[in-house]
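Trainee: fold the following, please.
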Amino acid sequence: MRALACDLGGTNVRFGLGVDGRLDPETVVQFPNERFSDFGTALKHYFGQVRVGRVERAVVALAAPIDGDTICLTNRNWTIARAEIAEIAGTGDVVLINDFVALGAALSRAEALVTRSVLPGAAGRGVKLVLGAGTGFNASALIEGGHVLAAEIGHTGFAPEPGLETALRDHFAGRFGRCSLDRVLSGSGLVALYRVACDRSGRAAALGDAAAVTAEGAAGRDADAVLACGTLSGMLGRTAGDLALTFLPRGGIYLTGGVTGALAPFIQGPDSPFARAFLAKGRMRELMRGFTLDLVMDQSAALVGCLAWPDLPCNTVRGGRAAGPT
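Mentor: So this is what the prediction gives:
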């Protein structure tokens, strides 16, 4: 079977083609969403740029809860309609899934992913957990039997530590009425954290986007960027630890997302801000040491998951609709 795979986030969209469930890397293309007025235009552009030909199925992973045939992205003012995808792709077999469900499905082929070790732990069988920060934050778990547990963990509340984190919480709560993990564990959250750090140090904020903050922080050239990157990495580590205690993922924990990857210097190693926060679970510290953590370097992981999803034991595709968690 020839299938179209798509990973649509709040900032970028990736497309690729697969044959019999395997991604062809030569067909993978990424575009910034800001280039297009809507998703349909982006999809048509891909079909025009790559000689797609006929596809029998389209699997589209979206950064949004999946409910029905028309989906609104959480962090971008785009509406995605199953019928429009079917018309452009030329197939009635269109599957819409959450982007972290796709990443959870990709863990069924974890051996094919490009990863970098964060903490060695003791890898074993059992639940596999994936989580990550990008335009927003979310996580999912692949449990034994090939079931992917969908969630909207990013929209749970943020519990800050005193100091800089509390100031960040107050900043977002003042704007939106509450502060969720999705607000803080994200590119916009990192920029806001940097600005809060600058306010507290009495310096003007010289950096305007997450890429600049992570670059200057990793290079050690801006003290407030270093503080912001270290603090957000610690927040991410603490959240990863909370989820590890929730799911007990003895099959491994996988970290993904553009912001997560950019923070790699603050995440890798046993003395990193991320690792210290991950392990700091009091009486459960020794349990935490047993979990294996890897950073996913493969930006096509969600596309791999899109192609793996229909073949998971939990799932049956009928008439373009996916049975099971979405």
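
Trainee: contacts, neighbours, all on C-alpha from now
Mentor: Will do.

Trainee: for the closest residue to residue 220 other than its chain neighbours, give me its contacts.
Mentor: Nearest in space to residue 220, with sequence neighbours left out and distances taken as CA to CA, 6 or more residues apart in numbering, is residue 226 at 6.1 Å. Applying CA atoms under 8 Å, 6 or more residues apart in numbering, we find residue 226 in contact with 216-218, 220.

Trainee: swap in 10 Å and give it another go.
Mentor: 194, 197, 213-220, 266 (CA atoms under 10 Å, 6 or more residues apart in numbering).

Trainee: any idea how far it lies from residue 218?
Mentor: According to CA to CA, to the nearest Å, residue 226 stands 7 Å off from residue 218.

Trainee: one more sequence to fold, the one below, so I can look at both together:
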Amino acid sequence: MAKSTYIIAGDIGGTNSRFSLHLPGQREHLCMQIYANEKALRDAPDFHHATLKPFLEKCCVEVEQWKSLGGEEAIRSQVQVVACLATAGPVKTNNTVFMTNMGDRGQVIDGNEIEKCQDGLLSVVVRCKLVNDFVGQGYGILDLNLVNECVELVPGSIAKIDHLGPKACVGAGTGLGECFLTKSSLRPELGYECYPSEGGHADFVPRGVLEVQLLEYLKEKFDCDNRVSVERVVSGRGLANVYEFLAQYFPERVDIDVHEQFLNASDQQGRVIGENAEKKGSLTALATEIMLSAYGAEVGNACLKFLPTGGMFVTGGLTPKNIGMIQGKDSLFMKAYLDKGRMNPLLETIPLFAVLTEDVGLRGARVCAEREFNARTQSNGVH
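Mentor: Here you go, the predicted structure:
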């Protein structure tokens, strides 16, 4: 009997793992779940037992097409799954990734091991392709409604889009990711192809006297002789790093209650700073201002490198959470973005968008899973 094929998309970040189940060719999900990595990984032997297995078990209970088959054994005999996991780290050629931002010691995710695993419902996964999380983000931006799901940071950005031009994406969440997309001018009907980048690990460059002191602090903290990466500042954990520096630099300005919350927040320290960022004159506000200024500067740097006349998209969880401090020509983000000297007029021509939805990576992972499904269909005759 031919098995029915389903698609799983996964957006695997440093803090959360998001999964959705789809029928091939369908954008709407049949089931979706978000797992907090710190909690999920606590007692599990590996990543797929911590997250993917309980997600499949959830599908078994909630998806009508699976429920109608009559139990786990029937599902294992009649269902197969093609999965794509967009993971926050560089993917190796052997379909594995080491996620530096997941847990104190990092986490290995191995697509080959997932395919081989025969433990319960994990056996239905016949293909598990790993891609960089910003490959997922890149394909996901192609699915955006620019009017309803984005904010134009440069006025008139939608009208400025060159539909043959490169696109780029920079997004701060737990870490900082970047990617770019290109379209063949000879075969534009084939659409955009996305390429990963580790631009978030480029050098952090101070833009003022206080940031010079911040750089020296980070070099000592992370035992770096000459440089630290921009991700150490522009990310959720970067926000925590900046506040930690400020608390030592300005001890007389420390809010004892907030600082106590910060010290007890484990890997959610950045969230504590963000939740208290509106307190005028506070160190949490100053930390957020420094982070957003560095964020705008890095987005401007990426625009100079990629010249994304097809659009630069600012994604990641920190973007919608701080949109009030990002948009507007007088925001610290936009001032830093446009602080490029002779290149300012060029940056003003780049279509620039802040993305308000946080499921972009999941959308892109579905696109990549569809590609895997289509490849298997052509080679193996999957139904």
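
Trainee: quick one on the thing from earlier: quick one: map the residue nearest to residue 220 of structure 1 onto structure 2.
Mentor: In structure 2, residue 226 of structure 1 lines up with residue 285, judged by TM-score structural alignment.

Trainee: what secondary structure does its match sit in?
Mentor: Counting by DSSP: H, G, I helix; E, B strand; the rest coil, the backbone at residue 285 of structure 2 sits in helix.

Trainee: same deal with the one 3 residues further on?
Mentor: Of the three states, residue 288 of structure 2 takes helix according to three-state DSSP.

Trainee: can you name the residues that contact it?
Mentor: Contacts of residue 288 of structure 2 (CA under 10 Å, 6+ apart): 233-234, 238-240, 242-243, 270, 273-274, 276-278, 294, 322, 325.

Trainee: mind running it again at 7 Å?
Mentor: 239, 277 (CA atoms under 7 Å, 6 or more residues apart in numbering).

Trainee: residue 184 of structure 1 too?
Mentor: residue 190.

Trainee: show me what it aligns to in structure 2.
Mentor: Residue correspondence to structure 2 (TM-score structural alignment): residue 184 of structure 1 is matched to residue 233.

Trainee: do residue 5 of structure 1 as well
Mentor: Per TM-score structural alignment, residue 5 of structure 1 is aligned with residue 9.

Trainee: contacts for the helix or strand hosting its match?
Mentor: Using DSSP states H and E, residue 9 of structure 2 falls within strand 4-12. Strand 4-12 of structure 2 is contacted from outside by 17-24, 78-88, 133, 361-362, 365-366, 369, 383, using CA under 7 Å, 6+ apart.

Trainee: related to what we said a few turns ago, show the buried residues in the contacts of residue 226 of structure 1.
Mentor: 194, 197, 213-218, 266 (16 or more other CA atoms under 10 Å).

Trainee: mind putting those residues in JSON lines, distance to residue 107 of structure 1 included?
Mentor: Output for these, formatted as JSON lines (distance: CA to CA, whole Å):
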{"residue": "194", "distance to residue 107 of structure 1": "33"}
{"residue": "197", "distance to residue 107 of structure 1": "37"}
{"residue": "213", "distance to residue 107 of structure 1": "30"}
{"residue": "214", "distance to residue 107 of structure 1": "27"}
{"residue": "215", "distance to residue 107 of structure 1": "29"}
{"residue": "216", "distance to residue 107 of structure 1": "32"}
{"residue": "217", "distance to residue 107 of structure 1": "31"}
{"residue": "218", "distance to residue 107 of structure 1": "29"}
{"residue": "266", "distance to residue 107 of structure 1": "24"}
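
Trainee: tell me which of these is nearest to residue 85 of structure 1?
Mentor: Nearest to residue 85 of structure 1 out of those is residue 214 (CA to CA; 35.8 Å).

Trainee: residues contacting that closest one?
Mentor: Going by CA under 7 Å, 6+ apart, residue 214 of structure 1 touches 229, 262-263.

Trainee: state the helix or strand in which the counterpart of it in structure 2 lies.
Mentor: With TM-score structural alignment as the matching criterion, the partner of residue 214 of structure 1 in structure 2 is residue 274. Per DSSP H and E: residue 274 of structure 2 is located in helix 269-275.

Trainee: please apply the same query to residue 60 of structure 1.
Mentor: Assigned by DSSP H and E, residue 60 of structure 1 falls in strand 57-62.

Trainee: following the strand holding residue 9 of structure 2, which helix or strand comes up?
Mentor: strand 16-22.

Trainee: gap between that following strand and the chain center?
Mentor: 13 Å (CA atoms, centre = their mean, to the nearest Å).

Trainee: now that strand on structure 1. Mean distance?
Mentor: Here strand 16-22 of structure 2, set against structure 1 after superposition, deviates by a mean of 0.8 Å using mean CA distance after the TM-score superposition for structure 1.

Trainee: nothing else from me, thank you.
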